[in-house]
Structures are given as C-alpha cells and as structure tokens.
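Chemist: Below are the sequence and a predicted model for it; my questions follow.
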Amino acid sequence: MRVLVVTAVPAERDAVTRAFGGLPGHDVIAAGVGPAAAAAATATALATGSYGLVVSAGVGGGFRAAPGSLLVADAIVAADLGADTPDGFVPVTALGFGTVEHRPPSTLVRAVAAATAATTGTVLTVSTVTGTADRAAALLAAHPRAVAEAMEGFGVAEAAAQAGVPVLEIRTVSNAVGPRDRAAWRIGEALTALTEAFGKLPPVLEGWTHD
C-alpha cells in the first residue's frame, strides 16, 4: 500500500523521513502550516499519485499528555469551524452545512496504537493555537475526549475524504495546551518520538486491510 504522509514543516518531514521516507512507494511532504495549506498540498499530491492511505503527522499540544507522548486520532475534529454567538460557539454542522469530524479506520487506529503504545482520542484542528488556560478549558469542555490540538489534521482529512482515501493522524506532544511557555516546550523530544513511531509502522500497514 502506497502511503502519503503530510507534515506541516520541514523538521517534521525530516523526522518522519528518517524512519519511513526511504521505503518504496511512500512519500513524505511538508505542506505548510494550517488547515488550508494542508488541504491544498494534500489534494495536489492525491491528484498526481495513487495512494491507499494519507497520514497527517507532526508535533502538537497535548491535553493531559506529557511532552514526548504519542497520540493517534480516532476522531479528527475542526474545533473552531463555525460561528461565534451570544450563547457561545456553534459548529458549522449546527448551522446546517459542512462537517467538523472525520474518523480514521478503527482497525488501523487500534493496530497503530498497539504497535506504538500510543494513546488514542480526539485530535483537534485549530487555526489559532491555544494560548490561555480559559481557552484550553473551553476546548476540553466541548471535546472531553480531546488528547491534542494541532493545525493541519482536518485539512488533510478533508482532502483525503474528497479523494476517497482513508486518513490517519499521528501526533507527538511538544507542549501542554494552554498558556504559552516556550521554555517548557520539548520539540526535540517530540520529533524524536515521531521518528520512533514511524519506525514501527511498516509491519502494521503491511498487515492492515481497509475496514
């Protein structure tokens, strides 16, 4: 099965490539930051190549997860796609159109989590990274199963869905979601964990049958 891995920045791409990019038929790209860039680059790659799986991968902020932790999405959710109202945030689906969630194949999520000792849960896609405790608490209240936030997964998933290709999202934690404290970020640890995770994926993908 040919796999397309979509990261945001070159450092993430290189972390994946160290373990995975040299395998025949698999491609790893750095699409840019945010859901729009991720969707555009993923759609372009899918239009020019034949793939059996798309993986959104990179580092992100963790909810209740320590730096270096590995997380696999069982739901990829656009957390800020909707409307602000006097009664609070309303997702676009409640407005009567669109979607805010994509679900990766459950058998693949379980197999990857088992092989890598990852935690599964909802990974949120945001266009603005959370920087306050209040915002982090609001996201958890709205999405109790959230394990991480990042900026590209939903864009990748939208493009994959349009092409009829299954999607997976893998994140390693570089920092806690909440007040920005750059001194506490552990990006190097997160990138190392990303390389280690992708080193364990080939046998899982070889044995997976799309459900």
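Modeler: Noted; the coordinates are in hand. Computed from a prediction, not measured in an experiment: that's the story for all the values here. Numbers count the residues shown, from 1 in each chain.
Chemist: alpha carbons only for contacts and neighbour counts from here, please
Modeler: OK.
Chemist: got the residue ranges for the strands in the protein?
Modeler: Remark: strands assigned in the chain by DSSP state E are 3-7, 27-30, 53-62, 70-78, 82-85, 88-91, 101-102, 119-125, 146-150, 167-176.
Chemist: how far off strand 146-150 does the fourth one point, in degrees?
Modeler: I take that to be strand 70-78. Strand 70-78 and strand 146-150 meet at an angle of 80 degrees, taking axes from the mean of the first three to the mean of the last three Cα atoms, to 10 degrees as the criterion.
Chemist: let's bring in a second one:
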Amino acid sequence: MTSLTDPPGRPDEGAAARVLVVTAVAAEQDAVAGAFRDTSAAPAHAPAAARTLHRVTAGGVGVDVLAAGVGPAAAAATTAAVLAAAAQRGAGYGLVVSTGIGGGFQPGAPLCSLVVASRIVAADLGAETAEGFVPVTGLGFGTVEHRPDAALVARVAEVTGARTGAVLTVSTVTGTAARATALRDRHPDALAEAMEGFGVAEAAAAVGCPVVELRAVSNAVGPRDREQWRIGDALKALTDATGRLAPVFEALPAGARSGAVAQ
C-alpha cells in the first residue's frame, strides 16, 4: 500500500497511476486488490482519514485501489483528493472505476451477479413533495446522473459477464418493499443500488476523467433480510470480475496509458 501523497519512484510507477479503482470499505478493497499482483513497497496510511491505497498491477497496467469511505460524500471527497494529488505529481489517472458490493433489484440482478452501470444516478438527491419525489434537476439546479462511455460499459460487461443497467446511488439504503418499488418506478432500468458511485463519478467528472461503475450483488433491494445476504460470495464474485478487467485497462488510449488526466 502507499499513501495518497507518496512521490513517484516505487516499483512499476510508470503504470501505477493509470487506473484508480475506488471501493467503500477495506473488505471490498482487499477483494479487488486480491485479483492482481501487489507491487507496494510498504504499507502506509493516507492523511487524516487513515485510508490506504493498494498499489497493484493488472497485466502490465498499474492500478491503485482506494477504500474511500461509505456514502457519496466520502467517496467524492476522497476520490477528488487522490485525483488532485496525482495530477499535482504529473501522474494523473486515465480511468476511474467505482466498484464494490451492492443491492440488486429482483429479478433483474440475482444474488452474486454483476452489474455495470449504463447510468450512475443520484436517486435520492432532491425533494419530497406532496406529489412525490422531485430530483434536484426538477428544482432547477444540479445534476443527478452520469452516463459512462457506452463502448467502455459494453466492454466491461463483455469481459465480466455483467448485466448492464442503471446503478442507483443512495445515502439511505433501501429497507422496504415500498421504497424498492418507488425507485424502480422512477428508474425502470435500475439493476442495482449502492452508496458511492455518484460521488466517485462527480469527482472524476470534475477533472474530465472517464468513469465506470461495477457492482457485485450481495443482497436484494427491499426488506432487510440478513439471513439471505451473501456478502462473502459477492466479494468473491467481485475479485473474479475485477481480475477480468486487465484487457479493458490495457486497451485504454495512449494518453491514459501515460497517466494523463483528460481535461
């Protein structure tokens, strides 16, 4: 592992700044990093939040795997800090991947299946009114979705076997059938729900960096039935899926391979 502010010079540094993979918690980070060869010289803590950054390689490509924290605010803030620190070193990222486990809308996304986002949606950013939920865009400001590059989404889906659909970012995880139904009514293409994708996408968009979101389904969206959760199996599916992403990373444009952040 390496700190967010470590200078260049570690093994494989020329490639290590090319792809940033963002998870929420250490278990997800470990699942992702376990798919690749670890090239970190030594563990080190990131500033303030004591989050750590795994440095690994996927094929011949350098990948940094970050545990950014839970929720869209933590994800956005920590991802933005890493992107800014990398850009200041002249070693920015060519792609940001938001990943981890999440809830799946049934029956479209069965337990332990994979979902790649065609839309990354801030599903509860807005206002509750007497007529129902109004997204922040309906209030006249802000944005509520990012649409990753369609060719990139298709390629990730192809190599991982993931289903393609909207992944909803929420600050409050769905725990009732009524809310699950309401979300699907507003977003008929929704396949999964998680808590960080939109925050990661906002940070990436601020520096013009491509982003994609990939989720392994650990539970059904709706009533919280812990006995039915399959977190361990979903983490294994996540390891397998991220291990298949090397060809996607290797096919990024030359500018991304050199570590340049698109502006």
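Modeler: Ah, there it is. Everything numeric here is computed off the predicted structure, so don't read it as measured data.
Chemist: Any idea what the TM-score comes out to?
Modeler: The TM-score (TM-score structural alignment, normalised by the length of structure 1) is 0.97; 210 aligned residues with a Cα RMSD of 1.2 Å.
Chemist: quick one on the thing from earlier: to residue 190 of structure 1, which of the strands of structure 1 lies closest?
Modeler: strand 167-176 (5.2 Å; Cα to Cα).
Chemist: Check the mean deviation of that closest one from structure 2.
Modeler: Comparison of strand 167-176 of structure 1 with structure 2 after fitting gives an average deviation of 0.3 Å (mean Cα distance after the TM-score superposition for structure 1).
Chemist: Same list, the strands of structure 1, but as JSON lines with distance to residue 192 of structure 1 and mean neighbour count please.
Modeler: Formatted as JSON lines, those follow (distance: least, Cα to Cα, whole Å; neighbours: other Cα atoms under 10 Å):
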{"stretch": "strand 3-7", "distance to residue 192 of structure 1": "15", "mean neighbour count": "26"}
{"stretch": "strand 27-30", "distance to residue 192 of structure 1": "16", "mean neighbour count": "22"}
{"stretch": "strand 53-62", "distance to residue 192 of structure 1": "10", "mean neighbour count": "26"}
{"stretch": "strand 70-78", "distance to residue 192 of structure 1": "11", "mean neighbour count": "27"}
{"stretch": "strand 82-85", "distance to residue 192 of structure 1": "35", "mean neighbour count": "12"}
{"stretch": "strand 88-91", "distance to residue 192 of structure 1": "35", "mean neighbour count": "14"}
{"stretch": "strand 101-102", "distance to residue 192 of structure 1": "27", "mean neighbour count": "20"}
{"stretch": "strand 119-125", "distance to residue 192 of structure 1": "17", "mean neighbour count": "24"}
{"stretch": "strand 146-150", "distance to residue 192 of structure 1": "18", "mean neighbour count": "27"}
{"stretch": "strand 167-176", "distance to residue 192 of structure 1": "9", "mean neighbour count": "27"}
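Chemist: closest to residue 202 of structure 1 out of these?
Modeler: Nearest of those to residue 202 of structure 1, taken as Cα to Cα: strand 3-7 at 10.1 Å.
Chemist: mean deviation of that closest one from structure 2?
Modeler: Mean for strand 3-7 of structure 1 is 0.5 Å (mean Cα distance after the TM-score superposition for structure 1).
Chemist: Counterpart of residue 3 of structure 1 over in structure 2?
Modeler: Residue pairing (TM-score structural alignment): residue 3 of structure 1 is matched to residue 19 of structure 2.
Chemist: list the contacts for its match?
Modeler: Residues in contact with residue 19 of structure 2, defined by Cα atoms under 8 Å, 6 or more residues apart in numbering, are 61, 62, 63, 64, 93, 94, 95, 96, 97, 249.
Chemist: Tell me which of those persist in structure 1.
Modeler: Counting by both residues aligned by TM-score structural alignment, their matches' Cα atoms under 8 Å, the contacts of residue 19 of structure 2 that remain in contact in structure 1 are 62, 63, 64, 93, 94, 95, 96, 97.
Chemist: Now do the fourth one against residue 126 of structure 2, distance only.
Modeler: Using Cα to Cα, to the nearest Å, residue 93 of structure 2 is found at 31 Å from residue 126 of structure 2.
Chemist: what's the closest non-adjacent residue to the aligned partner of residue 52 of structure 1 in structure 2?
Modeler: Superposed on structure 2 with TM-score structural alignment, residue 52 of structure 1 falls opposite residue 94. Distance criterion Cα to Cα, 6 or more residues apart in numbering; nearest residue to residue 94 of structure 2, sequence neighbours excluded, is residue 256 at 4.0 Å.
Chemist: how about stretch 193-205 of structure 2, aligned to which bit of structure 1?
Modeler: Counting by TM-score structural alignment, stretch 193-205 of structure 2 corresponds to 149-161 in structure 1.
Chemist: Pull out the buried residues from that stretch.
Modeler: 149, 150, 151, 152, 153, 154, 155, 156, 157, 158, 159, 160 (16 or more other Cα atoms under 10 Å).
Chemist: Among those, name the ones in helices.
Modeler: Secondary structure from DSSP state H places 153, 154, 155, 156, 157, 158, 159, 160 of the buried residues of stretch 149-161 of structure 1 in helices.
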